[in-house]
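Q: predicted model, plus sequence, below.
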Amino acid sequence: MRLSTVILPVDRWHEGGGEKWRRAESLGFHTAYTYDHLSWRVPFRDGPWFGAVPTLTAAATATTRLRLGTLVTSPNFRHPVTLAKELISLDDVSGGRVTLGVGAGGTGFDATALGQEPWTPKERADRFAEFVPLLDRLLTEPELTYEGRFYSAVEARTVPGCVQRPRLPFAVAANGPRGLRLAARHGQAWVTTGDPKLGDAGTPEQSVVAVGEQIERLGAACEATGRDAAELEKVLLVGFTPGRPLDSVEAFVDFAGRHAAVGVTELVVHWPIAGTRFAADQGVFERIATEAPGRL
């Protein structure tokens, strides 16, 4: 099982913001992701919050082996043409170490920051269904003209393309049928935060069962599209399911083992931030990074 981390873009780079990324590499994390939002929920809403792509570009120059990625980018404020150009540039700067986590987006601050009314769940799903295939084409074709319901591209050039071929990998966040089909068709990985209906109200056992059922539905979507589900990494973003897996190495190893048994292949833990839902003991967190993989 892979162990990765997500570093929220809340630190000024010139005040030591790069240290976490370098430390993530030295601790042996597979990938360090960051959130791609314009702003996020309390308590981050009124504090520093930097752009995902510039942050990852800086992280690419501060590291040499660590994979980097978004978790996740969405259509809420992104357009496939401009996003493709930024991703190709980031993939080049990093030497081919970028993964794009991509999802349909939600109803938070990003949904209205550009002055639009928040989209309904159906509208988000409709846009996502056009966004992902178009982005796929933009990252694999040197020139593209396209006229869709939501997005257009007119002689959009994306030369020289990605360092990674045929393009950088997609990690598609999805739980519903349409999203799972997109993951099956276009993803190299699938992402979940667990069952949102359980949250803090359910039990850890119920949550593991729910994640296993999500993976079964992903498998069915892959079968329907002629894809081998084993080709996709199954990624769980830790921090939104019942339980406290970061309290100790033993708790994390138990948590990881339970999820590995139902098919999860990568766990992503939040870099600790005091005073938030992601608070954790830094020493325990680093012990988990260095000790837990060898015990799984």
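A: Perfect, thanks for sending it.
Q: make it CA atoms for all contacts and neighbour counts henceforth
A: OK.
Q: wait, a strand at residue 268?
A: Yes. Under DSSP: H, G, I helix; E, B strand; the rest coil, residue 268 sits within a strand.
Q: second structure for comparison follows:
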Amino acid sequence: MSLRLSTVILPHRRWHEGGRSAWTRAEELGFHTAYTYDHLSWRTFRDGPWFGAVPTLTAAASVTDRIRLGTLVTSPNFRHPVTLAKELISLDDVSGGRVTLGIGAGGTGFDATALGQEPWTPRERADRFAEFVALLDRLLTEDSVTSEGEFYSAGEARNIPGCVQRPRLPFAVAATGPRGLKLAARHGQAWVTTGDPKLYETGTPEQSFEALRGQLGKLADTCAATGRDASELGKVLLTGFTPDRSRPLESLDAFVDFAGRYQELGFTELVIHWPVPDSVFATEEKVFERIAMEAPAQLG
């Protein structure tokens, strides 16, 4: 299977001051999908401009024609399935059916407390995530949903006419633990990982590679246990969070070597960050564009 190359464009620039041009250029460069983070703020960007994911993707849908669009990732930290479903159906309509929902349990960053709540424990996040995904699946496939859950409920929530994509827009489920992998197997059209976070600071690239091999193995085992064919799931690696850091983006050859190894491992899509000067995602623009235009053909 050929390897898809996608990008993630952070929502940190005003639309008319570089925001719009990044999305249109991503389509020109031939990326399969252009994602954005769905956060209220994020790490070192916290004290600077940061815009909402759904409005940004809606604007991007209006200035592009072919490229897929998506979140990487949306979480329950500040979302509710009922209101999110309505926004996603609208976005899928505006885009003509080009939306993928990257979705994860969320972490302990700024989003976790922005609504005034105490941070959830890992178990609470997992519990909420399971209920969130199951209800969102129903909301995006049924005209009217009534559900009473422990964390999320819906009372005759109507979502007519539903998604352009049938039976609903695809889910790309970010998960590494057993409960999250079960959600990916049950509800996902793709699975997303950033690698093993414990290896980011002190691990080696080879240790990270083996950790990802292990994650793929666990995904396959989980799919088998739930009666799902693992080959049906896309395997997405969001790069930039492994010990390699930005080294694969230093040259076309470095990236092709990096991507080829992960393609052989079983990944079907790699996502690289759009260059952000003076940040952890700083990349030489000419090299980035060359990778976008030339690497897919070399990877086959």
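A: It's in. Given the structure is predicted, the values throughout are model-derived calculations rather than measurements.
Q: helices along the stretch 1-150 of the second structure, start to end?
A: With DSSP state H, counting those that start in this stretch, the ranges of helices along the stretch 1-150 of the second structure come out as 20-29, 53-63, 81-95, 122-141.
Q: residues in the first structure aligned with the first one?
A: The one in question is helix 20-29 of the second structure. The aligned range for helix 20-29 of the second structure in the first structure is 18-27, by TM-score structural alignment.
Q: may I see the buried residues of that stretch?
A: Buried residues in stretch 18-27 of the first structure, counted by 16 or more other CA atoms under 10 Å: 18, 21-22, 24-25.
Q: redo these as TSV? Include distance to residue 40 of the first structure.
A: What follows is the buried residues of stretch 18-27 of the first structure, written out as TSV (distance: CA to CA, whole Å):
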residue	distance to residue 40 of the first structure
18	21
21	21
22	24
24	23
25	26
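Q: what segments of the stretch 151-300 of the second structure are strands?
A: Counting by DSSP state E, counting those that start in this stretch, the segments of the stretch 151-300 of the second structure that form strands are 153-158, 171-174, 190-193, 234-238, 269-273.
Q: most packed of those strands?
A: Ranked by mean neighbour count, those are led by strand 171-174 with a mean of 27 (mean count of other CA atoms under 10 Å).
Q: comparing that one with the first structure, how large is the average distance?
A: Here the mean offset of strand 171-174 of the second structure against the first structure after fitting is 0.1 Å, by mean CA distance after the TM-score superposition for the first structure.
Q: what sits up against that strand?
A: Strand 171-174 of the second structure is contacted from outside by 73, 100-105, 180, 183-184, 187-193, using CA atoms under 8 Å, 6 or more residues apart in numbering.
Q: give me every residue that touches the residue minimising distance to the centre of the first structure.
A: Note on the first structure: the residue nearest the mean C-alpha position is residue 71, at 2.3 Å, using CA atoms, centre = their mean. Residues in contact with residue 71 of the first structure, defined by CA under 8 Å, 6+ apart, are 6, 33-36, 100-102.
Q: tell me the residue in the second structure aligned with it.
A: Match for residue 71 of the first structure (TM-score structural alignment): residue 72.
Q: residue 83 of the first structure and residue 17 of the first structure, how far apart?
A: 24 Å (CA to CA, to the nearest Å).
Q: and what of residue 113 of the first structure?
A: Applying CA to CA, the value for residue 113 of the first structure to residue 17 of the first structure is 26 Å.
Q: related to what we said a few turns ago, quick one: the match of helix 20-29 of the second structure to the second structure mean distance?
A: Stretch 18-27 of the first structure, aligned to the second structure and superposed, deviates on average by 0.4 Å (mean CA distance after the TM-score superposition for the first structure).
Q: and stretch 122-140 of the first structure, by the same measure?
A: Overlaying the second structure shows stretch 122-140 of the first structure at a mean distance of 0.3 Å from the equivalent residues (mean CA distance after the TM-score superposition for the first structure).
Q: on that earlier part again, right, and the strands of the stretch 151-300 of the second structure - which one's nearest residue 52 of the second structure?
A: Nearest to residue 52 of the second structure among those is strand 269-273 (17.7 Å), distances taken as CA to CA.
Q: and the contacts of that closest one?
A: By CA under 8 Å, 6+ apart, strand 269-273 of the second structure touches 3-9, 234-240, 259, 281.
Q: many thanks, have a good one.
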